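Novice: here you go, sequence then predicted model.
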Amino acid sequence: MREFFKYVFATVVGFVLSIVIIGVLCFVIVVAAVSSMSSEKSVAVSSNSVLYLDLNQPITERTPKNTFGNLPIIGNGGKEGIGLNDLLKSISRAKNDDNIKCIYINVTSPNTGLATMREVRNALIDFKKSHKQIIAYSEVYTQGAYYLASAADKVYLNPQGSLEFKGFKSELTFFKGTLEKAGVEMQVIRVGNYKSAVEPYILDKMSDYNRTQVTAYVNGLYNTFLTDIAQSRNVQKDSLYAIADDYKIQKAQDAVDFKLVDGLMYKDQILDELRKLSGRSKKETIRSVTINDYATSNSDKETGEDKVAIIYASGEISGGEGNDNQIGSERISRAIRKARLDDDIKAIVLRVNSPGGDALASDVIWREVVLAKKEKPVIASFGDVAASGGYYIACAADSIFVQPNSITGSIGIFGLIPNFQNLLTNKLGVTFDGVKTGKYADIMSTNRPMTAGEKFIIQGELNRFYDGFITRVADGRKKTKTYIDSVGGGHVWVGTDAVQIGLADRVGSFNDAIKSAAKKAKLKNYKVVEYPEVVDPIKSLLTDGTDKVKTYYAKQELGDNYLLYQQIKKVMGSSGMQARMPFEAVIK
């Protein structure tokens, strides 16, 4: 009888839990549907309005569908986010919108890369041609925040606030000692002396090759940073360098004295300034519209039957479908193929923001770019990073556009095979035994060291793929394999250097690349269409909602250390040959 009641109780509990889960899912779907309907409505802009730019929110390549609003486990930590495409369109539209009287920038710590920031800065600088004012205000400016804010006509800082201006650094974390203590040997096979993604697992400091390239690319990024600020603030670049080098900005007044900001103000004073700029009296409420709401009214200004297709390739490269933040070879290949076979699409822009990833998946996408190029012009536009596999998929394009602070190159390949024998056998007492029908039946086993024969086979495979990599680049860039090998070897380059050595064609914006594609296709009137379709949030929740929850809470617990966790997880989860950038570039 006791067993009977136990099973009955378990059944009832299971039934109740099922009802609760179904109820929660129904609630989420209803909320999503209502939110989706409301988000489709464009926002009316009142006269004499201030366009409010929150540049702390995530700036991705495309605006995510905001079906779930600000639910933190679904979105970007509770922040809505906006796509660079919509952000640039909105600023351009505001330039000629009589209802928009000025722009107010709020930025403390931007959530995007340096090349993306430069796209936004240039759009703001172009907006100023309308003779409308841009003012920026913050209580704290990080270096990235100040880089964005410096494009404004007036930059204000809280009297008790701070402005970070100290120069760039790139710090790598090495795990060799940790692995040795754990009894794990990381067996490395690579092609290219600069392919340093493996170094954190086999060294305790940077190699001379890696130090050389990191020094060059950090200095390149810093040069662009100082040059752009010097032009906007009308301060000599050498002076800016000295200010940072001597750490002269230690309190708010220092920022005024060295002409980095125009004044120190509290928020109420900024609001009075905005009233004045927008033609409102001190007693009147400021009329404002957020950049996110303003973007809902964006539309393609061009007309005509002809189209230019933008293919967004953002994130790490892997096989399969991927998503909006991961380049799946199947999904991106299908999008390129669809654009190639559509007779109304006359040109293609491949927008790449990727550090690379799976080598085979990169080749699958490259093949579709080659086929598309035979049918119509293909122009590549690089964002913050288009390195290793990210460069691979674009090297066949007719022309490659970069920002001066884009990170690219890293033409090389590597493989990591961990050996857990010492950990499992010597420390935990786990042993292995078995039978095999061939000498190499257990090649790449992780419970013993590789044999000389296995190393020879795997190195040969990597050598063949690297030879194919430089061959594809040489064909696409119309260079010799010997030359590509000389600038390859895993070497990372900034955009300006990439143009100089022939890995890219010109420094230009995302919009410049679109215009170039239209010009090459001899189009005067055209529409811009975007592929692949943005992933539906409900589908995303049902397919990888658990991963989103885990990622959110991991970020909350680990904070800045989440990057280290992500790096370890990425390497341990990688399989096959990797065409991946050798390090994470995080500069604030």
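Specialist: Yep, it's here. Bear in mind that the values here come from a model prediction, so they are computed numbers and not experimental data. Residues are numbered from 1 along each chain as shown.
Novice: every contact and neighbour count from this point should use C-alpha atoms.
Specialist: Will do.
Novice: pull the number of nearby residues for Asp544.
Specialist: Residues near Asp544, counting by other CA atoms under 10 Å, number 10.
Novice: from Leu503, how far off is Ala474?
Specialist: Here Ala474 is placed at a distance of 9 Å from Leu503 (CA to CA, to the nearest Å).
Novice: between those two, who's got more neighbours?
Specialist: Leu503 (25 against 20).
Novice: I'd say the more buried one and Arg477 touch.
Specialist: Yes: counting by CA atoms under 8 Å, Leu503 does reach Arg477; the two are 6.8 Å apart.
Novice: would you mind identifying the next helix or strand past the helix or strand where Val30 lies?
Specialist: For Val30, the enclosing helix or strand under DSSP states H and E is helix 2-39. Next helix or strand after helix 2-39 toward the C-terminus (DSSP H and E): strand 49-54.
Novice: and whichever helix or strand comes after that next one, what does it pack onto?
Specialist: Following strand 49-54 in sequence order, the next helix or strand is strand 59-60 (DSSP H and E). Applying 3 or more CA pairs under 8 Å, 6 or more residues apart in numbering; DSSP states H and E, one finds that strand 59-60 makes contact with strand 82-83.
Novice: pull the distance from the strand it packs on to the chain's centre.
Specialist: 12 Å (CA atoms, centre = their mean, to the nearest Å).
Novice: ok, structure two:
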Amino acid sequence: MKSFFKIFLASLLAFFVLCVILFFVFVGLITGLTSSERVTTGSKAVLVLDLSRTYKEIGEENPLSRFTDKEDGDIPSLYDVMRMIRYAKSDSAVKGIYLKCGSNGNGMGASQEIRNALIDFKSTGKFVYAYGDVITQGGYSVGNIADKIYCNPKGGVDWRGFAIQLAFLKGLLQKLEIEPQIFYAGKFKSATEPFRETQMTEANRLQLSVMLGDFYNRLLLQTAEARKLDTATLHQYANDYKIRFAADAVTYKLIDGLKYDDEVKNEIATRLGRVKLDKINFITMQKYAKAVDFKRDGKEKIAVIYAQGDIIDGKGDRDMIGSVTYRELFRKARLDDNIKAIVVRINSGGGSALASENMWRELTLARKGGKPVVVSFGDVAASGAYYLSCNADSIFAQTNTITGSIGVFTMLPNLEKFFNNKLGVTFDGVKTAPQADMLVATKPLTPAQRTWLQNSVDSTYYTFKQRVAEGRRKDISYIDSIGQGRVWSGSRALELGLVDRLGGLDDAIACAARMAKISDYRLREYPEPHNFLEVLLGNAEKDNTQSAIQKEFGEEGMKTWQTMKRVKTMMGVTQARIPFEIAIQ
């Protein structure tokens, strides 16, 4: 017994010592991660803006990046990038911007905002150099405003025009004996077409052709202005496929020359005053964010609420717009007397109609309470995203923002034959009422149930039109004529009265300040940053899941997985949503 207590006490002591050691290690770890070294810009700095990065509405934080050599572990938000470019415009330490424009991970709305910020930066006489080994059309749409834009001699510049290609799953579902039971309102509501058609309907072909034409015309106009060419010539270049090799882009004046990366940087060094190549003070956006205070300061407060991703019922996360989370954010801003105006920045293709209704309600109450509500659209603000925004005092969009899609649908698969004929699985059960099992996916709907679901969709569509008609001060029949699930470019949305002005988030914030009659203000931004442990644990879980899928199935596999997740959330839920993804090539 005595030896037992000796062993027990020794083990207890060892455990206690281990806990103390781990405690101090953990405290040191936390201190190391949360403390920030003083970062300085230095002299003759050149900001590096990498367009291959996707700058979301809400920035990404990676606390573990401080233990690696990757100083760009954190990715700033799109608006932070805008503010840093504006700050650098008057920062004497910053002499220019080096734009990596090979590829572009940002949508057309975000790209337009970045492009406008770079044009404003250049107005002070500071330089912008752009370079890419292979320059895509998305990268070129921003890079063409540079003082000099160069391409790798063995690379290329893409100039072929725009295209959209959609995948249709009807044939696959038929082979699997899966029946997609679909109900929709709006002849342009194309989100369900992949399940019910083998090719585009004429309505969908029309809306996408018009919208894509608007986007393409915008590219031609901006390129013509930047490169001192005419739009007809540029259009002909694409039609005749003139730009096949990198040298062709020089011949036809789309770029300024062919150079390797070191040659471009040597030119920048000369521009800085014959600085040696390895001594150029390149500074990333991530580092610049830690070196300068680029955020506005003032007495009054304007709430800026960022909303990105699919709209869902419940809480969601930072890549989703959960109705519970955002309803509380809107309410918090609405009831806070210190907040004088609310600006909502939204980038979403929609989702749950009920979730959109609940958020619409909170913004409507804010407006009725006398607090200005201004909405800024990003790359896309369609369907449910437009629903929740439509009653704002003012709505801003970019010319290339995908806007509108006022329409509704729901769907429920019938998997009975798939399970029975393909897998040999059958189902049986009991119920207490005739309709208790209506929304199960293992039997077909009855005619009466189909009628009920279609009536539900029609009713939601009517409510949607009603909300838009009231918010935009239009007749409901007019809203129906431009609705029907149709998507529009931001420029056409302005003509139709779906938005009030063309512009970015800065313009929306300035409008909100004017409406609130304040000039000395700062921004209160939501969602608020996670604390350290939330960021650390959240990133770990996200990274483990995504890296496992990407490692096994690649980038396309990741997209398929994300699509399947979306499909799952759509089952049996009335949706105000555009097609899964409109990828413009």
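Specialist: Perfect, thanks for sending it. Because the structure is predicted, anything quoted here is derived from the model rather than measured.
Novice: TM-score them against each other, please.
Specialist: For these two chains in superposition, a TM-score of 0.91 is obtained (TM-score structural alignment, normalised by the length of structure 2); 564 aligned residues with a CA RMSD of 2.6 Å.
Novice: any idea what Gly489 of structure 1 aligns with in structure 2?
Specialist: With TM-score structural alignment as the matching criterion, the partner of Gly489 of structure 1 in structure 2 is Gln484.
Novice: didn't that match look like it was pressed against Tyr184?
Specialist: No: the pair Gln484 of structure 2 / Tyr184 is not scored as a contact, 9.8 Å apart, by CA under 8 Å.
Novice: now do the shared contacts for the two.
Specialist: Counting by CA atoms under 8 Å, 6 or more residues apart in numbering, the common neighbours of Gln484 of structure 2 and Tyr184 are Gly407.
Novice: and the two? which has more neighbours close in?
Specialist: Of the pair Gln484 of structure 2 and Tyr184, Tyr184 is the one with more neighbours under other CA under 10 Å, namely 27 against 22.
Novice: surely Ile291 of structure 1 and Ser49 touch.
Specialist: No: with contacts counted by CA under 8 Å, Ile291 of structure 1 stays clear of Ser49, the gap being 11.8 Å.
Novice: aligned to Asn463 of structure 1, what sits in structure 2?
Specialist: In structure 2, Asn463 of structure 1 lands on Asp458 (TM-score structural alignment).
Novice: ok, then the element right after the helix or strand where its match lies?
Specialist: Remark: Asp458 of structure 2 resides in helix 447-472, with elements defined by DSSP H and E. Following helix 447-472 of structure 2 in sequence order, the next helix or strand is helix 476-482 (DSSP H and E).
Novice: what are the buried residues along that next one?
Specialist: Ile476, Ile479, Asp480, Ile482 (16 or more other CA atoms under 10 Å).
Novice: out of those, who's nearest Thr41 of structure 2?
Specialist: Of all the buried residues of helix 476-482 of structure 2, Thr41 of structure 2 sits closest to Ile482, with 50.5 Å by CA to CA.
Novice: got the contact list for that closest one?
Specialist: Leu496.
Novice: my guess is the match of Asn463 of structure 1 contacts Gly186. True?
Specialist: No: taking contacts as CA under 8 Å, Asp458 of structure 2 lies outside contact range of Gly186: 9.2 Å.
Novice: what touches both of those two?
Specialist: Val408.
Novice: please enumerate the strands of the stretch 401-550 of structure 1.
Specialist: Along the stretch 401-550 of structure 1, the segments classed as strands by DSSP state E, counting those that start in this stretch run 407-409, 413-419, 492-494, 506-507, 527-531.
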